[in-house]
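Undergrad: Only the shape, not the letters, is given here:
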């Protein structure tokens, strides 16, 4: 690590970790704060529901920890503060810190080309560096969606080799490295590979030796085998259609992006390390808490596996997680030296929202109301904005409807709140959806890269016109063929080992379904010559049309070789 960075990092931590700042917090803490926290989680304090564990520390001292709901519905085991959860994407900061430790020792540089360590990857037109991976500015397509489109089912086992197979076949990227920010998991799976190939240890062994044991995090480990058993596990659940719950856990045998298991107590020890640098030192902690930047100098708001956005006027370091039925959130307020960790095992539990409400209880006296106030608009003005919008930038489609007196994304319950000048915020978030006359829409969320859309006004294809899209399409990048047919007046697409996906027409050659947006492409003659599949984390994956039309009955799914 350059000496200049070490010095500036030391100063950064010294300024943000001063113990003197903790005193005002103690003076303003509500006496009934534990009772207020219990009220927040009361909905999940049941013997028939999954639930959460929550922990709060002040200046490294545990202030409150409690479990709500059930860790194991099948065996009537309640959640306790010692329950072990999959913490999902909170895992990323430990992978990043491992890279930082190796950087500190001079064993690698963040400016290194990823192909120096993973030569299996293709030589893209522009170099992808370790820094691009760490800060989500790499442009790689999302690993889970690639495997999905190659025929993996949700409950299939996926390995590091499977991810490398998919990534090594890709000829395209979402964008030129360094020009945008797009959160994804492939980058951190690759960083885990780098840790192993540079250190000679698996990510589990490296983090056990270098991070978890020194910090006394005895209940924390990266899982390398989905069949591994360990005590006090909280199982992940999602709701079952018609009532009840179903088990929802990942079968992945790769780590780096996820697959770390831990407890609230262990994670609070880690949050304290992000203040005092007991492991790694103050300079490395500051490095992890420093934002990456785009090529034009724009801060990404993301450090070493850490989100760096503030909350209600306070500096905050955080990360959320979502994997199967697990929903997790960790928050750290450095100046106030307060940390909140919420680990939940129900897919419909808003762990991030709950964690912020806990922070409101503890730090409300120090916070500001930053959510833009609502303005009144006539229903006719709002309903006129409903429709389908397509992005020439990403090839995504977003669908908006006017429902129950508010504008909403189709399939998403959150109401859009008008805040003036053509802008709306989804619920209480700080995200901004801005409409411009006559057809434009821009979306600004946590990430600094704005996504731009235009309203689709092309006519819907007639029932007879749908026949032109029917046929087989081949993706060499995934070694997979897709069969498109007409079913009940709509297009449907099917590929090996996956259920058929029905596509809704949204205008012209654009369609949407559960796999994202599907845009058919045309040759200069006007005939359909291919299709592209796009969604937020995967853009323009192309499949070329094969000669002739193919009936769905002739498309016999072949077994997928793994």
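TA: Nice, thanks for sending it over. Just so we're clear, the structure is a prediction, and the values are computed from it rather than from any experiment.

Undergrad: switch to C-alpha atoms for all contacts and neighbour counts from now on
TA: Fine.

Undergrad: Contacts for stretch 154-167 next, please.
TA: 120-121, 141, 143, 146-148, 186, 189, 250-255, 477-478, 562 (C-alpha atoms under 8 Å, 6 or more residues apart in numbering).

Undergrad: can you rerun that using 7 Å?
TA: 121, 143, 146-147, 251-254, 478 (C-alpha atoms under 7 Å, 6 or more residues apart in numbering).

Undergrad: just how off-centre is it within its chain?
TA: Distance of stretch 154-167 from the chain centroid (C-alpha atoms, centre = their mean, to the nearest Å) equals 18 Å.

Undergrad: what do you get for stretch 100-112?
TA: Worked out by C-alpha atoms, centre = their mean, stretch 100-112 lies 25 Å from the chain centre.

Undergrad: Put this next to the previous one:
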């Protein structure tokens, strides 16, 4: 958002200005931003009428801010947002900018117009009262609120992908078939209820519920129904560790026993075993035994009992850092590390550091804190009928799988993760840096060859896969880089898969034991791919790459590499001299003739790219690779005739 937009947002809160004045302004600057702002007002309980007016630009409401159930509901959200040093940078200027608005403490009637093109609209809102400058103490409180408004508007930018990737219309066209896919899965898998969502371009573009939250009241599943997401919780734990790392409070290569002293006397699998590092816990390579059946029942374990378990030590399955073996116990240890380093209970740290900044107000760990009417109760399918699974309170193992959330809330998490790609120069706007989020995709050294989930997996090319930090990382020949994770838990199953190359994520929650829905999620991704809805983001062409590409064009046009002598790296003419290049260029030009060397360049990085030139008698395909030197000269240029 530009400076004027920030001023608009800040003054709206500082003086309780008419919502539509700011929306008028923002619509003139960015229709897309106004849409996002309207969506945020929806979440904060703006009436449907007012939300619709914000979107279409209708200025008919006589009291738009009054349409909020209470304006202090909106301000309450602002109160939980940080007023930090970065925000304070604009404080003094804002006092100056809005300080002149004082009218002696009297309500201001702007019905005659405000001098910036809003007179007619204000005439329709004559009853709306704006308050003039408060006393000095009140001004400081209001300015604090105002700066927090900027934080909220900054959060909206988190939900905006850096560039539009997926084709929204093609996604919409594929939705009916995807709905049928998940409807069939819900019935075929005997799930009482299911909800799934698709996130694209930073927002939840589709959410759909099927079945019932519970089998007694038979409340229908909606986007606000609450589900436990089991091991998909682990990503929140991993990102909390990465946040502590970027704050300088721990290192991934620190020994875990540094922060959990009960581990110091453990006996390892072999005498030459290395001590367990935090990194080993994150990648399930700490040497613990696979513990899915046992670990899933440990969520409510009291912290004191967990401490005694740690003091006694546990048998090791293997030496740490030698292979992958899934461990819920290891993630419970990470939860203990987070608590000990942060000085607060694990769940409080996640809520304060991740959930609250992302606006995930319907997410948490303790089931008793949420209305029963919103909860999807857990069941297992056994002996041809559903059986209720017992609810488990939050405890020492919550870090491995205890989070409860809704589809509408979880979509914010997915949008935040996807916003970390591609790397770029934009200011940071999330609770954790984009670089730290991308570390979730840093796979361990323990690679595997896997089959894609879903019906297409049997015939698809195999995936190269590894476990990263709470995500399974795979390169898929149709979907590109993927991050995914399932959740299996007594009463619940879930799955999420992210496609950062396209800015798209798909997730599914069910309330049946171990009924994750991975196949349906990946089948949905393939339906989007086949519909042409997944469009990779273009990599920007850097100035150095543009300079090198122009030199490549001069080389071909002249038929002589020495035409760009100053743009060639020291190895270039050593690998093939000017005479040899002259012969190759003459042969190419003899076959295809002159070419239009100003065709678009497809960057594959800041210093590399590919291109296709259209020529008199055909086409030339080429690639360009620059050297890691100050002037980034051309170290390699490839040119060949492109088949028709």
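TA: Now that the structure is in, tell me what you want to look at. Quantities reported herein were computed from a predicted structural model and do not represent experimental measurements.

Undergrad: Any chance you could compute the TM-score here?
TA: Overlay of the two chains. TM-score (TM-score structural alignment, normalised by the length of structure 1): 0.55; 340 aligned residues with a C-alpha RMSD of 3.1 Å.

Undergrad: Return the members of the contacts of stretch 154-167 of structure 1 classed as buried.
TA: Using 16 or more other C-alpha atoms under 10 Å as the burial test, the contacts of stretch 154-167 of structure 1 include 121, 143, 146-147, 251-254, 478 as buried.

Undergrad: Format these as JSON lines; extra columns: distance to residue 293 of structure 1 and secondary structure.
TA: Compiled in JSON lines, these are given as follows (distance: C-alpha to C-alpha, whole Å; DSSP: H, G, I helix; E, B strand; the rest coil):
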{"residue": "121", "distance to residue 293 of structure 1": "24", "secondary structure": "coil"}
{"residue": "143", "distance to residue 293 of structure 1": "23", "secondary structure": "helix"}
{"residue": "146", "distance to residue 293 of structure 1": "27", "secondary structure": "helix"}
{"residue": "147", "distance to residue 293 of structure 1": "30", "secondary structure": "helix"}
{"residue": "251", "distance to residue 293 of structure 1": "34", "secondary structure": "coil"}
{"residue": "252", "distance to residue 293 of structure 1": "31", "secondary structure": "strand"}
{"residue": "253", "distance to residue 293 of structure 1": "31", "secondary structure": "coil"}
{"residue": "254", "distance to residue 293 of structure 1": "28", "secondary structure": "coil"}
{"residue": "478", "distance to residue 293 of structure 1": "31", "secondary structure": "coil"}
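
Undergrad: now the residues you listed in CSV, with distance to residue 441 of structure 1?
TA: Compiled in CSV, these are given as follows (distance: C-alpha to C-alpha, whole Å):
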residue, distance to residue 441 of structure 1
121, 36
143, 28
146, 28
147, 31
251, 38
252, 37
253, 40
254, 38
478, 32
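
Undergrad: Now the two most distant members of these.
TA: Spanning the widest gap among these are 121 and 251, at 24.1 Å by C-alpha to C-alpha.

Undergrad: hang on, the earlier thing: looking at the buried ones among the contacts of stretch 154-167 of structure 1, which one is closest to residue 69 of structure 1?
TA: Nearest member of those to residue 69 of structure 1, counting by C-alpha to C-alpha, is residue 251, at 24.0 Å.

Undergrad: any idea how far the nearest residue to the closest one once chain neighbours are set aside is from residue 494 of structure 1?
TA: Distances taken as C-alpha to C-alpha, 6 or more residues apart in numbering put residue 157 closest to residue 251 of structure 1, at 4.9 Å, once the chain neighbours are dropped. For residue 157 of structure 1, the distance to residue 494 of structure 1 (C-alpha to C-alpha, to the nearest Å) stands at 21 Å.

Undergrad: Looking at those two, which one has more neighbours?
TA: Neighbour tally, residue 157 of structure 1 and residue 494, criterion other C-alpha atoms under 10 Å: the higher count belongs to residue 494, 21 against 16.

Undergrad: Verify the stated contact: that one with residue 501.
TA: Yes. Contact criterion C-alpha atoms under 7 Å: residue 494 of structure 1 and residue 501 qualify, at 6.3 Å.
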